[in-house]
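Asks: Sequence first, predicted model second:
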Amino acid sequence: MDLHSLMAAIDRSQAMIEFDLEGNILRANTNFLDCVGYRLDEVQGRHHRMFCTPEHASSVEYATFWEKLGKGAFDEGQYKRLGKNGREIWLQATYNPVFDDQGNPFKVVKFATDVTQQRKTNAEYEGKVAAIDRSQSIIEFDLNGRVLNANENFLKVLGYRLDEIQGQHHRMFCEDDYLNSPAYRAFWAKLERGEYDSGEYKRIGKNGRELWISATYNPIFDPDGRPYKVVKFANDVTESRVRQAESAGKVTAIERSQAVIEFDLTGKVLNANRNFLAVFGYDLEEIVGEHHRMFCSEEFVSSLEYRELWEKLGRGEYDANEYKRKRKDGKEIWIQATYNPIFDAQGKPYKIVKFALDVTVAKETSVEHHGKVNAIDRAQAVIEFDMAGNIITANANFLKALGYGLQEIKGQHHRIFCDEEYVRGTEYREFWHGLGQGEFYSGRFMRVSKYGQKIWIQATYSPILDHDGLPFKVVKFATDITRQVEMEQAIEAKT
């Protein structure tokens, strides 16, 4: 292929722009102009900084960038740029100095590809992964079962440091009887084949401590579809197992993993996990693209309540309750669920993620066991704050625990739930400063209800990050442990 044909091919396939060594625009092709939204006469003769934020254009980094190009040095990477009307775009680009016959650079040619959508997608994925890493215990194995990595949550649950387990085999977490069983060999053979496994598992922590985890083992595949490692997501359910034993298994049906389904804002199904499909009796291809109404009675679908539910979700509002739904076989079931709007980088809802538990057995349980079921089957209390600590919204469980109505607290500061002495202290200021820096907090906290009562909660404060990795709100998940703390204090007082 001659040089002219080669350049023509590049011009057709890539965005291209030329600059002099000072950064002034000489020419740009149609692909580049379409990407940034300008006409050629709007950019020709102007400086490259027109595509940059004022902060970046005035930075030392930017000046060094053009000095480097002026000396004939090549540069490549992903760059945040501004299109017409300030529209943010991301470009995968190379800046290529062009040399004259004496080997001196005389202009710079930039070849670029618009990767804005890819960056947005990656930001969503990274946000989800970060949220999972904060809330769950995670460990990675190779296909032979040797530990590759583990997060802090996992190490805390098992009582190890990373250097104590890295390179060791998964068997270090298991009992001897299980290690020598056909079931254990079949377990790893299944994972090596790329098959998924989930359930509750008895494991051994450091110093022989027995614990139970609810976990999924997820094979990860290479581009050729071959599994090359296993990622395990786990939650410590030891206390839950103890409660199950005490109640003689009466609430086993309630202790299921969560069922998850995603909808667009009109209510059409985008995706669902295995647990959801098992609960409702469908295959995935039977529900994708169908409307949420397929899970509801005709009477409910035609009601004002149903229309208001989807209008509410479309506005980006959260909904949580127990809902009566319908399986594929027509059987009525009850689910404890939350409908959670997911927001894009501009804060606009674009889909709904629903987390659900099958509580049919709990609903049908006799009055004798009703109290026991309710004690176990509580939904979490959730509240959201802006970065200044002002309340954005709160769910029914939170409002009930603290004794407020939503309109009483919306727009108020978090300090309304705190002791006045604590609010005046350095610790409280540092707490909100840390959240403002994107730091995650977890622990026990003493709070004050509407009526001045002390409430103890086990809670996590999770900053939510935007597309640029900056925190824009804080979501708090909490469980009321007041009774447990009072019992501990009473025991301590006696001893």
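Replies: Now that the structure is in, tell me what you want to look at.
Asks: contacts and neighbour counts: CA atoms only from here.
Replies: Will do.
Asks: how close does the spatially most central residue of the chain sit to Arg12?
Replies: The centroid of the chain falls nearest to Lys128 when counting by Cα atoms, centre = their mean (2.2 Å). For Lys128, the distance to Arg12 equals 37 Å [Cα to Cα, to the nearest Å].
Asks: can you check Ala183 too?
Replies: Taking Cα to Cα as the measure, Ala183 falls 58 Å from Arg12.
Asks: Same question for Glu239.
Replies: Glu239 is 63 Å from Arg12, by Cα to Cα.
Asks: what's the answer for Val230, then?
Replies: 43 Å.
Asks: before we go on, here's another structure to hold up against the first:
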Amino acid sequence: RDGSGNPSRILKLATDITSIKNFQLDLQEQAEQMSAQEEELRQNLEELTATQEEIERRTSEIESRMLAVNQSGISSIEFELDGTIIKANDNFLQLMGYQAQEIEGEHHRIFVSKELAKSKEYKEFWKDLGKGKMHNGEFERLAKDGEIRFLQGSYSVIRDANGQPNRILKLANDITSIKKFQLELQEQAEEMSAQDEELRQNLEELTTIQEEMERRTSEMESRLVAVDESGIASIEFGLNGTILNANKNFLKLMGYQLSEVEGKHHRIFVSKELAKSKEYKQFWEDLRNGKMHNGEFERVAKDGEVRFLQGSYSIIRDASGAPSKILKLATDITSLKKLQS
């Protein structure tokens, strides 16, 4: 203002804040980027959590299925690709007469004769397995006490996430008693071949029995590639006894098509008397409470004929350890029961 107090000129005073504004804009841009990154990380975390939960669920079910294999009496043993023993279940150890620490780290050749272990055939056997080619059939093996054991089963290839052979899993049933019985039948047949017509007829009956046992043995040759490929008759139930699924071996044994049993209750396989009994109700109550059952079971096929099964009702558990389903694994022992009777 001038001397009279009237406006005379304008004076501007200022500081340069350009760098501050630029810094503020940079901070804002960084904050937006970090927010976007946090959202992406959150989504990735959710996906990883879902994947982990699925892996845990599948792992739990696989563990339950392998437990069912152990409970069913099936012998199992795992090897490295070179034949080195990793581990074996109690059924295998008991069958062969070993303790776990006696065989872990040893080579498979401890179960075969010295002649076989040195043979070209044996080397090719492990070479094939290393390339991913499975083997199944009957195998003659030596127990710790030097006695021969006859095993019916398979050497299956366990693969890694890339589909490459990683380990070898053997699943097997002990058929030593059956083989010995077959040999006894063969000796009887040879003795009877020189006898009269009555003995010839007896021979035909024994031959028929032998052929039936050979047929069953042939069926067992395709059984053990893990559990489903093992050839063991299997059927799954809900905890209330409702049939969920059954493999071809079980359906063939009982004379059904899958569509005929799905959704039905287990009682279609038992007599009316047993289905109404307190014992039968307690049987399913035990299973629902997580108590497995194994042994011999008398069941009724579609044609009304009795089938005798040797096996187990095992508990499939969910990721939390609670009973989820019932898995039955069994072998048909009807003809042997008839022979015993």
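Replies: Right, received. Where do you want to start? Small disclaimer: the values here were computed from a predicted structure and weren't measured.
Asks: show me where the stretch 151-300 of structure 2 has helices.
Replies: Taking DSSP state H, counting those that start in this stretch as the criterion, the stretch 151-300 of structure 2 contains helices spanning 176-192, 197-220, 248-254, 258-261, 272-275, 278-288.
Asks: so which of those helices comes closest to Ala50 of structure 2?
Replies: Among these, the nearest to Ala50 of structure 2 by Cα to Cα is helix 278-288 (28.4 Å).
Asks: and the helix or strand containing Lys325 of structure 2 with helix 278-288, angle?
Replies: In the assignment (DSSP states H and E), Lys325 of structure 2 maps to strand 323-332. For strand 323-332 of structure 2 against helix 278-288, the angle by axes from the mean of the first three to the mean of the last three Cα atoms, to 10 degrees is 120 degrees.
Asks: Other residues contacting strand 323-332 of structure 2?
Replies: By Cα atoms under 8 Å, 6 or more residues apart in numbering, the surrounding residues in contact with strand 323-332 of structure 2 are 68-69, 72, 232-239, 253, 287-290, 307-318.
Asks: Need the residues that contact the next helix or strand after it.
Replies: Next along the chain after strand 323-332 of structure 2, taking DSSP H and E as the criterion, comes helix 334-340. With contacts defined as Cα under 8 Å, 6+ apart, helix 334-340 of structure 2 is touched by Val306, Arg307, Phe308, Leu309.
Asks: how about 6 Å then?
Replies: If you take Cα atoms under 6 Å, 6 or more residues apart in numbering as the criterion, helix 334-340 of structure 2 is touched by Arg307, Phe308.
Asks: buried set for that helix?
Replies: For helix 334-340 of structure 2, a neighbour-count test (16 or more other Cα atoms under 10 Å) marks nothing as buried.
Asks: cool, stretch 20-29 of structure 2 as well?
Replies: In stretch 20-29 of structure 2, counting by 16+ other Cα under 10 Å, buried: nothing.
Asks: Could you do stretch 236-250 of structure 1 as well?
Replies: For stretch 236-250 of structure 1, using 16+ other Cα under 10 Å, the buried residues are Asp236, Val237, Thr238, Arg241, Gln244, Lys250.
Asks: hang on, Leu211 of structure 1 in a strand?
Replies: Yes - assignment of Leu211 of structure 1 by DSSP: H, G, I helix; E, B strand; the rest coil places it within a strand.
Asks: What ranges does the stretch 251-400 of structure 1 have for its helices?
Replies: 274-280, 284-287, 298-301, 304-314, 360-364, 367-376, 396-402.
Asks: what's the last one packed up against?
Replies: Under the contact definition 3 or more Cα pairs under 6 Å, 6 or more residues apart in numbering; DSSP states H and E, helix 396-402 of structure 1 sits against strand 381-385.
Asks: so how far is the strand it packs on from its chain's centroid?
Replies: Centre-to-centre, strand 381-385 of structure 1 and its host chain are 16 Å apart (Cα atoms, centre = their mean, to the nearest Å).
Asks: before we move on, what about stretch 185-194 of structure 2?
Replies: So, by Cα atoms, centre = their mean, the centroid of stretch 185-194 of structure 2 is 41 Å from its chain's centroid.
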